[in-house]
Structure formats: C-alpha cells, structure tokens
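*Asks:* this is a predicted model, with the sequence first.
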Amino acid sequence: MKRLSACFSVLTISTTSSACSQTSESVNHPQLSRCPQWLWMVAVMSGLLLLPVGRAAQSGQKAATEQAEPEHRPTESDTLPLGLPDPEKPVTTPKLLYLAWQKDGVRSTGMSIPSMLWTPDGEILSQEKSDEILKRVKSFDVHWRQEDDLPPLSMIFQVDGRLTISPVLPTVITADEDRHTMASTVNTPRKGLIVSTAAPYKSALAQWPEEISLEIKYPVENMIIVKTLKNIPDEPVKIAEGVTWYLDPKRARERDPDTRKMQIAYDKTAAVLQLNRETADKLTQYECRVYLRGHKKPLRGLYSTIIEPDGQQYHIRVSQSFGQKQDIEKIEIIRQRHNTSLIKNIPLKLQLLPEGDEK
C-alpha cells in the first residue's frame, strides 16, 4: 500500500502521547485516517495536522524578509502559569546535529535501512558512525511518502531533556524564499534526540537544491492543563482567542466494522476542537481530552478537516462519536506553547540520495 501523507497541525483532540506527527499548514481529511494509530500524536499538542488543501497552500509561500523572533500575540491563556520545567532556565533551542535521506522500508529489527549522515557544516559521516547514531534514534523513517513527494530529508535534533513531549517541526526555505511546510516529527525524545523529516511536494519544488534553510517550530514548555470542565454547557466553550470547543452531532462518525470506511454515527454526538486559522495564536497548541463516565482513558481523535462556514477558514479536530453530553465526566484542555528558530545555509548531499531518487 502506498504511503499516505498524514498531517497534523495546530490543534487536536487526542488521547495519549504517541510517537510521531506529520504536518503542514493544512489538515487531515477523514478519508486519510488510514494512517497507523501510532502516527496520531497526542494530536497536535505534541504536534499537528494536514490535508490535500496543503498541496495548493504550500507552493508560492514566501519567507519573511525579517528573521526576527516572532512577536507573541497575547491570548487569554497568558494569565495562566507556564508549564516550564524551570522558570529560571528557559527551554533551549533544538540543535540540528545530523541530516540523512530517508530510505523507504524497515528491517525486521524495526530499525530503518541504514543511511549515511552528514552534519550541518557538510561533513559526511562514516557508515559506522551513521549506524551508531541510527541505533540511538532507532529509525529515520518517520514520513509516509507519496509519489508526488520529494525524497524525504531526515534531520536529527538535540532537544531540551526536561521536556517530555518535544516535537521539532521544520519548514524548508529555498533560496527564492519559498516555504515548504510538509513535515513529520517524532514527539517523544529518544536519548535526548528527536527525528524530523521534510518532504516538499514535487509540484512546489521540482527537486532538492544544493542548499536550504530551515525554520523550526519547537515547544518551550511541557503540556499543561489550563482548564477542566465538569459541567458541560450546551453552548460552545471559548478556550482562547480563535480556539473553541463544542459538541456537534452532525460531525459524529464511526467506522464500518467490515469496510473500515467512515460513516454517519446516528443518535450520537462528537467533541470538536475548532481553530480559527486567522485569529488563533499560531505558536500555541491545544489538545482537548474528553473523558466519559466509567472510562479511565479519554476519547481518541477520529478525523480532522477544514471548514469555511462564514467565509473564514477553521481547522477542526473531531473525536470518536459517543452517546450524549451527559455521558461526559470531564474535559481537560491542554496547552503547549512554542517558538521558532531559523537555521541558515544547510548543505544537502545530493550524491547520497537513495537509488532512483538521484537528482
């Protein structure tokens, strides 16, 4: 089966912290939810979302001429405490250590097929050293590649060990300042390292250039519960500017047990976390955990998509369907703030591209 580009982005309804997330500035479509459960990160909290819309949205985006640190737009959540490991010691910016070309296929050991790595200053590592690093992270294979994706570029970052969830989401910036946001990331550090992957669409970038820059998005705090709801209102709940939670029976879906296709879930409802893509703080991500009475684990996220009910774009993430409002014991709203950093002039070793993907 061909690989799908599953995607995640700014908000999410999820359950537990999972391993990997894939993202762009777009979203996941219900029909794309065939990706394995492990790929649905704590939903974007840790990470993000995507959809076919991203293919059009990705091309032609220009990098800002000013590369200053982004200005934080205050939201209501700013009055809440930070989830910092130590307020006196801010989270360190992830450090790019190595790069490699992802090779499709996983060995019986569960590890990726070996790839040769190089450093951001252009030094190619020996195969022995590359294999040693591969053993530390176990796999470079974090992107579900489609035919219209360029060969995935894997990156290994050293992250702040105080964060339990620490995805690093890269945006590729080319010399003409085009931005390419299709990316994947592991959410949970392994021995202090995080693997991320970028794979621009061929329609937006015909081939990998010899040099790129990266803008990385990374968390600056651990996840923190910012709101707990036990008396569930009928009207939508405002979480922060541009972020709303509500119940919507029209969004309730379930999978046919025989065909596994999505179908309407009659006489049920679903929890929806909605993000206004214009007004919501792009550096603050939210997760909504819905606990039903008698259940220890929250509902899983089922699908996400983009809607335009009033001419504005909203990214919604929809939970599994369930009975009715009275079945909810509590709702936890989780927040994680992020920052961005620019890494300039990174050489790409095109001669190391996998066979068949050569320039």
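*Replies:* Nice, I can see it.

*Asks:* could you use CA atoms for every contact and neighbour count after this?
*Replies:* Fine.

*Asks:* what strand or helix carries the residue lying closest to G301 once chain neighbours are set aside?
*Replies:* Using C-alpha to C-alpha, 6 or more residues apart in numbering and skipping residues adjacent in sequence, the residue nearest G301 is S319, 4.2 Å away. Using DSSP states H and E, S319 maps to strand 314-322.

*Asks:* same question for D131.
*Replies:* helix 127-137.

*Asks:* okay, now the one to match up with it:
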Amino acid sequence: MMALIDNAVYVQGRRTQDPANLNATYEVMRDRGGMAWIGLYRPTAGEVRSIADEFGLHPLAVEDALTGHQRSKLERYGDTLFVVLRPARYLDAAEEVEFGELHVFVGPGFVVTIRHAEAPNLGKVRRRLEAAPELLAMGPEAVLYAVLDEVVDEYGPVIAGLENDIDEIEDQLFGNADADVEAVSRRIYDLSREVIDFQRAAQPLAGMLEALRRGSDKYAVDLELQRYLRDVLDHVLRIVERAGAFRSILENALNVQSTLVAQRQNEEMRRMSEAGLAQNEEIKRISSWAAILFAPTLIGTVYGMNFDHMPELHWTFGYPLALLMMVGLGFGLYGVFKLKRWL
C-alpha cells in the first residue's frame, strides 16, 4: 500500500496544489510559502527520515514514530510539537476496544500525520477543514485541533458500547438467577480490562490539551482556536469521568458477583445440612424402634431354647414374668429414646 495517502499545500486556508511526492511538496512549500499537510499511512523508515531532514525533526521523536507502540503524549522540541494519539473503536461482538496509533508532527508551516491503523478517519478531518478555510488559515495548530477533535469524537461510540455491555452485565447479575456464574465473572473481568486500557488512552489527553492552552499565548495561537481547544478539553474530561465511573461500576459488580456466589454456596450448604439433619432424625427413629422391638425378641429367644435343664423352666410365674419383662423393657427403652429426643 502506498504510504503517502494525501498531500497538499495550503495558502490562506485553501488547497493550492497536490504534489506527487515528498520532494515536490518541499519545493512547493518553499516557492509558495504555504502550509504543507502530509498524510502518511505506515510509512517506510526512509520516508520518515526524509521528512525529518526537511523539517528538522528531533531524533527522539523520529525514533518514536518509527518504533510505534507509544502511549498518548505531547512533547515539544523547540518550535515543533510531537503528539501521539490512541484512536479507538468498540467491537461490540467481541466486547473489545480496538486501538490505533497516530503520530502528529506540528511545526512552522507544516503538519505531518502518520497513521499506524485505519482509525481515525483523517480524510474526514481534511474535508472538514477544507470546507472551512477561515479555520484552516489559522495554521498548523488548527489541523492539530481538528485531529484531536476527531479522535475524541470517535471515543463517543466506545463509551456507548461499554455502557451498553455494563447494562447487560447488571441485568445478568440481578435479573437472571440461572446465569452461568463463571461466565458472568469472566465477562466482568474482561470488560474491566478494556475500560482500563481505554482510560490509559484517553486520560492523558486532558493534560495534553491543558499544556496546549498554557502555551497558546507564548506561541501566538489564535484566540478562537483556543476556544475550540477548550471545547475539546471539556469533551475529554466528560469521557474520562465516565470511563472512571465504568471502572468503579465494574469493580462493584465483581464484588457483588462474589457475594452472590458466596450466598448461593451458603444456601446450598444450608439445604444440604437440613437434608442431612432430617436424614439423621429419620435414622434415629428407625434405630429407636428397632431397639424397642429387639428387646422382647431377645427375651423370647432365651426362653425359646430347647434345653431340659433351664432355670425357672417349670415355674408358675415364669410366663407372666417374661411378658412383663418384654413390655417393661420396651417402655423403658421408649422412655430413654424419648428423653434423648430420638422419638
């Protein structure tokens, strides 16, 4: 894929020429004294170094642009700004935030944008500015503002997607008793990680915009452009605040989920204990009646032995005494078991 996506020189906010390559761009800039906006997509090291040599970019910034995988940040090297942005979009099916990376060099008379992913839509930004030449005439800072505004606007659908999934998790927690406990816990944890990653991308923008505002007077940034930057800052602060709230909600949801799991386990243990107690009571009753019925049998068994020489075998009161012993022993055992609450 061609690295040079869009390339133009602007004079008084209007597009005057579309150079075919980087060298032609440098020549047109010098001839017309306009502002060059060079848009690159995954450029080669040679293309980045060509731009660095032409505009005097700092080697550390060039190294970051070539390496990629940078955090959101703003650095100033003399009269040149180096900005790293993390555009994002929400993949609802996977419940993931997909991040891109955008590097922006802003200096006297030039803007260089280097994308390492499809987002953000810089073509949309360029069309917006070209339709408002009075804004584009404010210089490279106006392009930086429009890029920041587009990145922050694209955070809106991410916030909406996260909020929708958090609502679904709350429904699962409190509205569906049969929900898979492990799956819900995993979903909460995974979404928490996405929120944290999103915070890391969005939160530094607040400090970056504050730094731009503080340097506005020193670098003669147009007053109207300062107002636009304040508006972007307001949007960023709201987004960061909502992302922080999402993180708190998910942390609480994880705690609630743990509590609900513990309650369900305790309830299950209680039911099992009650069932065990009921079973024990039943065993006690059966054992008690078995003992009561066994006692007369024991006595009857003794007298049922067929021996000639047995004590009291021909005694007149032997039979009534045996019956009395059977009845007495039965009632005696009944009383003992009743006292022990086995019956």
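*Replies:* Structure received. Since this is a predicted model, take the numbers as computed values, not measurements.

*Asks:* what's the TM-score here?
*Replies:* With the length set by TM-score structural alignment, normalised by the length of structure 2, the two chains reach a TM-score of 0.19; 111 aligned residues with a C-alpha RMSD of 6.7 Å.

*Asks:* that older thread, could you check how far the residue nearest to G301 of structure 1 is from I264 of structure 1?
*Replies:* Here S319 of structure 1 is placed at a distance of 13 Å from I264 of structure 1 (C-alpha to C-alpha, to the nearest Å).

*Asks:* between these two, which has more neighbouring residues?
*Replies:* More neighbours surround S319 than the other of S319 of structure 1 and I264, with 29 against 15 (other C-alpha atoms under 10 Å).

*Asks:* hmm, the more buried one is touching V272, no?
*Replies:* Yes - at 6.5 Å, S319 of structure 1 counts as touching V272 under the criterion of C-alpha atoms under 8 Å.

*Asks:* helices and strands around the helix holding D131 of structure 1, which ones?
*Replies:* strand 193-198 (3 or more C-alpha pairs under 8 Å, 6 or more residues apart in numbering; DSSP states H and E).

*Asks:* helix 127-137 and the strand it packs on, what's the angle between them?
*Replies:* Angle, strand 193-198 of structure 1 to helix 127-137, by axes from the mean of the first three to the mean of the last three C-alpha atoms, to 10 degrees: 100 degrees.

*Asks:* now the element after strand 193-198 of structure 1, going C-ward?
*Replies:* Scanning forward in sequence from strand 193-198 of structure 1 by DSSP H and E, the next helix or strand is strand 211-219.

*Asks:* okay, the angle between that next one and strand 193-198?
*Replies:* Going by the same axes, to 10 degrees, strand 211-219 of structure 1 makes 130 degrees with strand 193-198.

*Asks:* now strand 211-219 of structure 1: buried residues?
*Replies:* 212-219 (16 or more other C-alpha atoms under 10 Å).

*Asks:* just send the residues you listed back as a markdown table, with distance to Q158 of structure 1 too.
*Replies:* Output for the buried residues of strand 211-219 of structure 1, formatted as a markdown table (distance: C-alpha to C-alpha, whole Å):
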| residue | distance to Q158 of structure 1 |
| --- | --- |
| I212 | 20 |
| S213 | 18 |
| L214 | 15 |
| E215 | 16 |
| I216 | 13 |
| K217 | 14 |
| Y218 | 12 |
| P219 | 13 |
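
*Asks:* other residues contacting stretch 207-214 of structure 2?
*Replies:* Residues from elsewhere that reach stretch 207-214 of structure 2, judged by C-alpha atoms under 8 Å, 6 or more residues apart in numbering: 73-74, 226, 229-230, 233.

*Asks:* take the residues you listed and keep only those in helices.
*Replies:* Residues of the contacts of stretch 207-214 of structure 2 located in helices (DSSP state H): 226, 229-230, 233.

*Asks:* show me what contacts E215 of structure 1?
*Replies:* E215 of structure 1 makes contact with 170-173, 340-343 under the criterion C-alpha under 8 Å, 6+ apart.

*Asks:* got a winner among those residues for most neighbours?
*Replies:* P170 (28 neighbours).

*Asks:* run the angle between the helix or strand just after the strand holding S319 of structure 1 and strand 211-219 for me.
*Replies:* Counting by DSSP H and E, the element after strand 314-322 of structure 1 in chain order, helix or strand, is strand 328-347. Relative orientation of strand 328-347 of structure 1 and strand 211-219, computed by the same axes, to 10 degrees: 160 degrees.

*Asks:* quick one, strands of structure 2?
*Replies:* In structure 2, the strands defined using DSSP state E lie at 4-11, 14-17, 35-41, 73-77, 80-85, 88-91, 96-99, 102-107, 110-115.

*Asks:* buried residues, the fourth one. List them.
*Replies:* This points to strand 73-77 of structure 2. Going by 16+ other C-alpha under 10 Å, strand 73-77 of structure 2 has these buried residues: 73-74.
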